[in-house]
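Student: output the structure for:
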Amino acid sequence: MHTAPPPKKALNKWLERYPSEKDNYWHLLLEQKEVMKPETQEALLPYFESAHFDARECFHKLARISLHPDDGETGCNAQYPSALPLTARKGLFGEVLAGLFTEADKFVGEHEWQIPVFLFRFHEDAGQYIYTLNRDPDRERQVLGRKGDDFIAVAVDQDGNVIRFIAGEAKWRASWTESQIDAVMLGPKKGPKGKKKHNNKGVWFEINRALDVPLGLEQLHSILEECAPDEFASVIASLDRILAHRNPTPVERTDLILLAGGSAKKRKKATALLPWEDVPPEYKAGRDLQVVEMIIDDGDTLIDAIYENLWMSDVSTCGTELRI
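Tutor: All right, here's what the predicted structure looks like:
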């Protein structure tokens, strides 16, 4: 289960906040104050380990990985999530950030969000990759992304009933140019040369047509029922009622969009990627909407530094040194 609190002090020291609020649309721009220092990286590690703990247990069990020295260091080359290629790590990084900022900051509606567990165990291709790589170290390849919502958290009342959930879509790009923003939010361009137009199948399309009760809630229910049935008994019962096919209990949904990565060369300081003064016209769902933008330098190096240092104490027998 996910238990690590967000390192708020480290985040506040690292990132400058530019929040804005307009009715049920809130926007938060985060900019790097300084190059990330080793102590900031170190402060983030427990949160990332906690976020990936459930999936790590599942995938290592699936691949029959053992890190006990008596087992001949089996699995040193195929640990989740550090063994995944950089492109896959970027996706995971954005999804963890969605949870990190949801817990660390004040979001639209000022709800108290809970993340019992991240849903990474449902990343089917990652599990297949770890299984294969553990048996054939030469089988490195790109990994397909996880289907469904990138992130789910819930708000719970005093009786343990889920009264609202937040579903997030996270995107990482090395440089958020205007063309990159349009491609992500509006979909890739299609059509003949010189007349190409966005196909309107980007993030706005997916958010606008998102289900009131998404698969992510069913997946959350499944993990809680398996791993923490007593601790989350009331939440599980509440989710049962929400997920009922007939006469379900209604629940409010908040949408979250997180855009993280590097700045375009011509971008000026404190300039948002998406409209912040009013709800973007492309958003048609009418629910509470929270947008988070994080602009940092040299993000690929940061992602590698974090993912290469997760659970280093577990892999000491592999001859790997801590890199902070």
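
Student: when you work out contacts or count neighbours from here on, use the C-alpha atoms and nothing else.
Tutor: Will do.

Student: mind giving me the packing neighbours of the longest strand along the chain?
Tutor: If you go by DSSP state E, the chain has its longest strand at strand 162-176. Applying 3 or more Cα pairs under 8 Å, 6 or more residues apart in numbering; DSSP states H and E, one finds that strand 162-176 contacts helix 86-104, strand 151-156, helix 233-243, strand 252-263.

Student: what angle do the longest one and strand 151-156 make?
Tutor: Orientation note: helix 86-104 sits at an angle of 20 degrees relative to strand 151-156 (axes from the mean of the first three to the mean of the last three Cα atoms, to 10 degrees).

Student: helix 86-104: which residues count as buried?
Tutor: Across helix 86-104, burial judged by 16 or more other Cα atoms under 10 Å covers 86, 88-104.

Student: now swap in the third one and tell me
Tutor: Judged by neighbour count (16+ other Cα under 10 Å), helix 233-243 contains these buried residues: 234-243.

Student: and this one, please, so the two structures can be compared:
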Amino acid sequence: MPTGFGREEDIKLSKPLAILACIALLISGCDETPSQKTDDTWLAEGKTMGTFYRVKLAGPPQQALIGLKQKIEQQLAQDNFELSTYQHDTLISQFNRYQGNTPQAITTGMADIITLALRIGHLTGGAMDITVGPLVNLWGFGPDKQPGTMPAQQQIDEARRRIGLRHLKVIQTAEGQWLQKDLPDLYVDLSTMGEGYAADHLASLMEKQGITRYLVSVGGAVKVQGMSPGGVPWRVAIQKPTDEKLDAQAIVDLKGHGISTSGSYRNYYEMDGKRLSHIINPETGRPIEHKLVSVTVISPTALEADGWDTGLMVLGTEKAQKLALEQSLAVYMITKTDQGFRSWMSPQFRSFLLSDNSVQALEHP
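Tutor: This is a model prediction of the structure:
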């Protein structure tokens, strides 16, 4: 069952451990459960995409609840079939195995997510790169196991020769959408944005059912609409970057927007006395080593937030701040300093803020 809720309408947010960890919305350790309902609340949660999903409704129309749990899981299964690199028969796995350059048919949703990924990749100077899979796998954060020794520079260089957004093209016509690559072994990994993609689809499903008061989350991506069961806006708490406690760093009112957080402080392993983050810098081919530990982005869609947070994490504090201001993004960043964790937020983020526990003081590790 969910844990760590300060109030019934509050939920805490942090990126999950790649796609393998328990959901970082503090719904950790839960097994799939049937839907639950009280007089004014309906809840469904379960496993998907190697993480957990959660759908909470306030005062839903009774007719809309008929078969809703099944519809939710059908939608998530479809998203997983499109995007999962852990299953052999998914659309993206089929594309990754294909060694030619003939455009391959994809769904409208896949065309949308890849087009957005290419746009964010361009704006971040390649920091957000959905072709970085060979490097992710090399460092042991993908379907492959962790390496027994630190990858050699020759291995890194070889993997870097197999990545690059310039090798990928989305073709959209009135007849459909296609994906094309000019590098035979180009490997596309959409897990970076998959949680936002699925969260938006769950939100769309709620709207189609006539449900206007909901909170949906998949992994670290959240989308809300309307009021919580308590009659106040849904509140999302951004977690402090620590492994040991689950405290809120800041609390926001999303106002119908999506939110996603990328962090380097949970999904890592240690080798040769060095902590290696799951976030890989495509430029160096290595895990990031800067002091930026968490980036939260609020956008009109969870998908957009899910794309931006990773790109900004790769850039590091100064470059990420500069780009956030240039693009008018709603961003909240936490950087580790010698004195503790220091937060920074863009002007756009401040409009969503309800409280911030780090504005006046540093949170010491």
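
Student: TM-score them against each other, please.
Tutor: The TM-score (TM-score structural alignment, normalised by the length of structure 1) is 0.26; 150 aligned residues with a Cα RMSD of 6.9 Å.

Student: so what touches the longest strand of structure 1?
Tutor: 90-91, 94-95, 98, 113, 149-157, 180, 184, 203, 235, 238-239, 251-264, 273, 299-300 (Cα atoms under 8 Å, 6 or more residues apart in numbering).

Student: Thr115 of structure 2 is in what secondary structure piece?
Tutor: Per DSSP states H and E: Thr115 of structure 2 is located in helix 108-123.

Student: helices or strands up against that helix?
Tutor: The criterion is 3+ Cα pairs under 8 Å, 6+ apart, and the helices and strands that helix 108-123 of structure 2 contacts are strand 168-173, strand 176-181, helix 302-315.

Student: other SSEs contacting the last one?
Tutor: Using 3+ Cα pairs under 8 Å, 6+ apart as the contact test, the elements touching helix 302-315 of structure 2 are helix 108-123, helix 191-208, strand 221-225, strand 258-263, strand 292-299, helix 317-326.

Student: one more time with 10 Å
Tutor: helix 108-123, helix 191-208, strand 221-225, strand 258-263, strand 280-281, strand 292-299, helix 317-326, strand 330-337 (3 or more Cα pairs under 10 Å, 6 or more residues apart in numbering; DSSP states H and E).

Student: what does the second one give?
Tutor: Contact partners of strand 176-181 of structure 2 among helices and strands, from 3+ Cα pairs under 10 Å, 6+ apart: helix 91-97, strand 104-106, helix 108-123, strand 168-173.

Student: of all these, which lies closest to Val295 of structure 2?
Tutor: Taking Cα to Cα, helix 108-123 is the member of these nearest to Val295 of structure 2, at 15.2 Å.

Student: what angle separates the closest one from helix 302-315?
Tutor: Comparing the axes of helix 108-123 of structure 2 and helix 302-315 via the same axes, to 10 degrees yields an angle of 30 degrees.

Student: now helix 108-123 of structure 2 against helix 191-208, angle please.
Tutor: Put simply, helix 108-123 of structure 2 runs at 130 degrees to helix 191-208, going by the same axes, to 10 degrees.

Student: Ala237 of structure 2 contacts Tyr332, correct?
Tutor: No. In this structure, Ala237 of structure 2 is not within contact of Tyr332 by Cα atoms under 10 Å, at 11.8 Å.

Student: I'd like to know how far Val170 of structure 2 sits from Thr108 of structure 2.
Tutor: 11 Å (Cα to Cα, to the nearest Å).

Student: name the next helix or strand downstream of the longest strand of structure 1, please.
Tutor: Moving toward the C-terminus from strand 162-176 of structure 1, the next helix or strand (DSSP H and E) is helix 178-186.

Student: packing partners of whichever helix or strand comes after that following helix?
Tutor: Using DSSP H and E, the helix or strand that follows helix 178-186 of structure 1 towards the C-terminus is strand 189-190. Judged by 3+ Cα pairs under 10 Å, 6+ apart, the packing partners of strand 189-190 of structure 1 are strand 197-198.

Student: sorry, back to before: can I get the helices and strands packed on strand 162-176 of structure 1 in CSV with distance to Asp304 of structure 1?
Tutor: As requested, these are arranged in CSV below (distance: least, Cα to Cα, whole Å):
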stretch, distance to Asp304 of structure 1
helix 86-104, 7
strand 151-156, 21
helix 233-243, 36
strand 252-263, 14
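
Student: in the helix holding Thr115 of structure 2, what counts as buried?
Tutor: Result for helix 108-123 of structure 2 [16+ other Cα under 10 Å]: buried residues 110-114, 116-121.

Student: adding distance to Gln348 of structure 2, write those out as JSON lines.
Tutor: Shown next, in JSON lines, are the buried residues of helix 108-123 of structure 2 (distance: Cα to Cα, whole Å):
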{"residue": "Met110", "distance to Gln348 of structure 2": "29"}
{"residue": "Ala111", "distance to Gln348 of structure 2": "28"}
{"residue": "Asp112", "distance to Gln348 of structure 2": "25"}
{"residue": "Ile113", "distance to Gln348 of structure 2": "24"}
{"residue": "Ile114", "distance to Gln348 of structure 2": "26"}
{"residue": "Leu116", "distance to Gln348 of structure 2": "21"}
{"residue": "Ala117", "distance to Gln348 of structure 2": "22"}
{"residue": "Leu118", "distance to Gln348 of structure 2": "24"}
{"residue": "Arg119", "distance to Gln348 of structure 2": "21"}
{"residue": "Ile120", "distance to Gln348 of structure 2": "18"}
{"residue": "Gly121", "distance to Gln348 of structure 2": "21"}
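
Student: residues contacting Trp113 of structure 1?
Tutor: Residues near Trp113 of structure 1 by Cα atoms under 10 Å, 6 or more residues apart in numbering: 99, 102-104, 106-107, 152-156, 164-166.

Student: now a PyMOL select for only the buried ones of those residues.
Tutor: Buried residues within these, by 16+ other Cα under 10 Å, are selected in PyMOL with:
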select buried, resi 99+102+103+104+107+152+153+154+155+156+164+165+166
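
Student: distance to Glu31 of structure 1 added to the contacts of Trp113 of structure 1, as JSON lines?
Tutor: Below are the contacts of Trp113 of structure 1 laid out as JSON lines (distance: Cα to Cα, whole Å):
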{"residue": "Gly99", "distance to Glu31 of structure 1": "18"}
{"residue": "Thr102", "distance to Glu31 of structure 1": "17"}
{"residue": "Glu103", "distance to Glu31 of structure 1": "18"}
{"residue": "Ala104", "distance to Glu31 of structure 1": "16"}
{"residue": "Lys106", "distance to Glu31 of structure 1": "17"}
{"residue": "Phe107", "distance to Glu31 of structure 1": "17"}
{"residue": "Ile152", "distance to Glu31 of structure 1": "24"}
{"residue": "Ala153", "distance to Glu31 of structure 1": "24"}
{"residue": "Val154", "distance to Glu31 of structure 1": "27"}
{"residue": "Ala155", "distance to Glu31 of structure 1": "28"}
{"residue": "Val156", "distance to Glu31 of structure 1": "31"}
{"residue": "Arg164", "distance to Glu31 of structure 1": "29"}
{"residue": "Phe165", "distance to Glu31 of structure 1": "27"}
{"residue": "Ile166", "distance to Glu31 of structure 1": "23"}
